[in-house]
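Engineer: build me a structure from this.
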Amino acid sequence: MASETDVAARELAAPRRKAAAKRNTSAKPRRRTRTPDQTREALLRAAIAEFAREGYGGARVDRISKAAKSNDRMLYYYFVSKEKLFHHVIEHCYAQLVASEEALDLDLTRPREALAALVAFNWQYYWENPELLSILASENLFKGRHVKNKIRDVFANAQFGLLERILNAGIDRRDFRPDCDRTFIYLSILSLTYFYRSNLYTLSNYMQIDLADQERRKAWLAHVQAMIEDLVRRRDDR
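Structural biologist: Just a heads-up that it's a prediction; the model follows:
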């Protein structure tokens, strides 16, 4: 049998054990520490959302930091200034666009279908990534000064390169005109896809039709694909 001393010791220890257990159960779980790359990525994604929603002039660094669950000090550590952060945002958006385009599985032995697929990709990408439209609208207010160096020399060349391979394949197969101008074709694709999406709401109200309607969108894509094919098709194939 336990002695009176043992019983007394257990009785004295019981409240301490209960208090310790209560502290353990009420303690908040420790937040997992992010790596520097994860913090930078969180800030960048928060910045994309902020610049897309508010434009460059209306975007605020403190809101970006808060949305990223970080702080202003870390934002300036990684990106130096609001304008440099905006430059990184544009670069990131172009990198995502080019990476998605390069992932297309295009059959260059069928250049007409490949060109139609490229048109469809551009059309769909703008619908799925509307933040790109808003950010580019802000960049145009800067007269494109951030779209230089790497963005121009790497990303633009990658997009031109893909289009040129498709056009060359079509010329070699005598499907396309030998005098196809890649600049005009590129601008035509962007104009016919980007403009519709970027002006969706004003045009819908102005023309009193719902341009977001699925059937209208499908019809417009088919129309654009036909127009682009007509631009490149050999004259003797009409």
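Engineer: okay, CA-based contacts and neighbour counts for the rest of this
Structural biologist: Noted.
Engineer: just want the most central residue of this structure.
Structural biologist: Cys93 (4.7 Å; C-alpha atoms, centre = their mean).
Engineer: what sits against that one?
Structural biologist: Neighbouring residues of Cys93 by C-alpha atoms under 8 Å, 6 or more residues apart in numbering: Leu132.
Engineer: and it, what element?
Structural biologist: According to DSSP states H and E, Cys93 maps onto helix 82-102.
Engineer: now that helix: buried residues?
Structural biologist: 82, 85-94, 97-98, 101 (16 or more other C-alpha atoms under 10 Å).
Engineer: what of stretch 38-54?
Structural biologist: Buried residues in stretch 38-54 (16+ other C-alpha under 10 Å): 39-40, 42-44, 46-52.
Engineer: and stretch 133-144, by the same measure?
Structural biologist: Buried-residue list, stretch 133-144, by 16+ other C-alpha under 10 Å: 133-139.
Engineer: I'd like those residues as TSV, with distance to Ala21 and secondary structure appended.
Structural biologist: Shown next, in TSV, are the buried residues of stretch 133-144 (distance: C-alpha to C-alpha, whole Å; DSSP: H, G, I helix; E, B strand; the rest coil):
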residue	distance to Ala21	secondary structure
Leu133	55	helix
Ser134	53	helix
Ile135	53	helix
Leu136	56	helix
Ala137	58	helix
Ser138	56	helix
Glu139	57	helix
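Engineer: next structured bit after the helix holding Cys93?
Structural biologist: helix 111-128.
Engineer: this one as well, want them side by side:
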Amino acid sequence: MTPLWFLGCICVHPRLWAQLSSTQTGDSMDVTTSSKTQFLQKMQMTSGWPSTRLSAAEIEAEVGRLQKACLLLRLRMGEELTKDPTDWMQEYRCLLTLEGLQANVGQCLQRLQKLRSEVVEQQLGPRPERRLPTASLPCGGGADPIWSPQLLLYSSTQELQTLAALRLRVCMLDQQIHLEKVLMAELLPLVSTQESLGPPWLALCRAVHSLLCEGGQRFLTILRDEPAY
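Structural biologist: Have a look, this model is predicted:
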């Protein structure tokens, strides 16, 4: 309840009371709005509300998953490169596997680029260096790796993606050369035993030339001149 003496002051000075009430109402509304905004921002950061940006913990967890994926890709690639195929079918399967690994590497690098953009947008400060277990760092080549931005020697993730793609391309070319050697050993004796007459022999030569010289991408066209009678 409002005291009687306070009501009396309001009746004696109505204009002053109206001015004071309007000033207090405007200030309280500004304070309430500011407090509400700060409260919602704090709740969004600490309570797990949906946000358009990833938190530092989520980025670190995603980096850990990418490192595990890198380990699996390196192990699988090592298995494919150490295989000793005995026929062209196994060589073909190795090439398909390497193409799939290349696609997976591209997806991982794209995800890494997105995480890097998130970090730049959030303007994260320098993080303290800390040592990570060897099992969670599959892509590192050193015996004692340290989580530190100074260890990244690439100017951009695009450069790293190009380097990884070129390495996989070299591996695929090595497998293709070995595959052509296997085909040569199997197909050339077959051609030499056939009679060098007639359309079947020409078709066989064209197929062998395409497989060995063009990698199966193009077929050589052979024109046969028939003698005029």
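Engineer: any idea what the TM-score is?
Structural biologist: Put the two chains on top of each other and the TM-score (TM-score structural alignment, normalised by the length of the second structure) is 0.27; 106 aligned residues with a C-alpha RMSD of 5.7 Å.
Engineer: before we move on, the earlier item: from the buried residues of helix 82-102 of the first structure, pick the one nearest Tyr194 of the first structure.
Structural biologist: Leu97 (13.4 Å; C-alpha to C-alpha).
Engineer: in the strand or helix carrying His209 of the second structure, what's buried?
Structural biologist: Per DSSP H and E, His209 of the second structure falls inside helix 199-213. For helix 199-213 of the second structure, a neighbour-count test (16+ other C-alpha under 10 Å) marks 202, 205, 207-212 as buried.
Engineer: go on, stretch 94-103 of the second structure?
Structural biologist: By 16+ other C-alpha under 10 Å, the buried positions in stretch 94-103 of the second structure come out as 94-95, 97-98, 101-102.
Engineer: please produce CSV containing the residues you listed, extended by distance to Ser28 of the second structure and secondary structure.
Structural biologist: CSV is the format used below for these (distance: C-alpha to C-alpha, whole Å; three-state DSSP):
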residue, distance to Ser28 of the second structure, secondary structure
Cys94, 72, helix
Leu95, 71, helix
Thr97, 67, helix
Leu98, 66, helix
Leu101, 61, helix
Gln102, 61, helix
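Engineer: now render the residues you listed as a markdown table, adding distance to Lys114 of the second structure.
Structural biologist: Putting those into a markdown table (distance: C-alpha to C-alpha, whole Å) gives the following:
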| residue | distance to Lys114 of the second structure |
| --- | --- |
| Cys94 | 31 |
| Leu95 | 29 |
| Thr97 | 26 |
| Leu98 | 25 |
| Leu101 | 20 |
| Gln102 | 19 |
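Engineer: out of those residues, who's nearest Glu118 of the second structure?
Structural biologist: Nearest to Glu118 of the second structure among those, with distances taken as C-alpha to C-alpha, is Gln102, at 24.7 Å.
Engineer: for the closest one, give its distance to Met172 of the second structure.
Structural biologist: Distance of Gln102 of the second structure to Met172 of the second structure, computed by C-alpha to C-alpha, to the nearest Å: 10 Å.
Engineer: cool, Met43 of the second structure as well?
Structural biologist: Using C-alpha to C-alpha, we find Met43 of the second structure at a distance of 52 Å from Met172 of the second structure.
Engineer: which of the two has more neighbours?
Structural biologist: Met172 (20 against 12; other C-alpha atoms under 10 Å).
Engineer: going by contacts, tell me the helices and strands next to the helix or strand that contains that one.
Structural biologist: Here Met172 of the second structure sits within helix 157-193, counting by DSSP H and E. The contact analysis (3 or more C-alpha pairs under 8 Å, 6 or more residues apart in numbering; DSSP states H and E) places helix 157-193 of the second structure against helix 88-122, helix 199-213.
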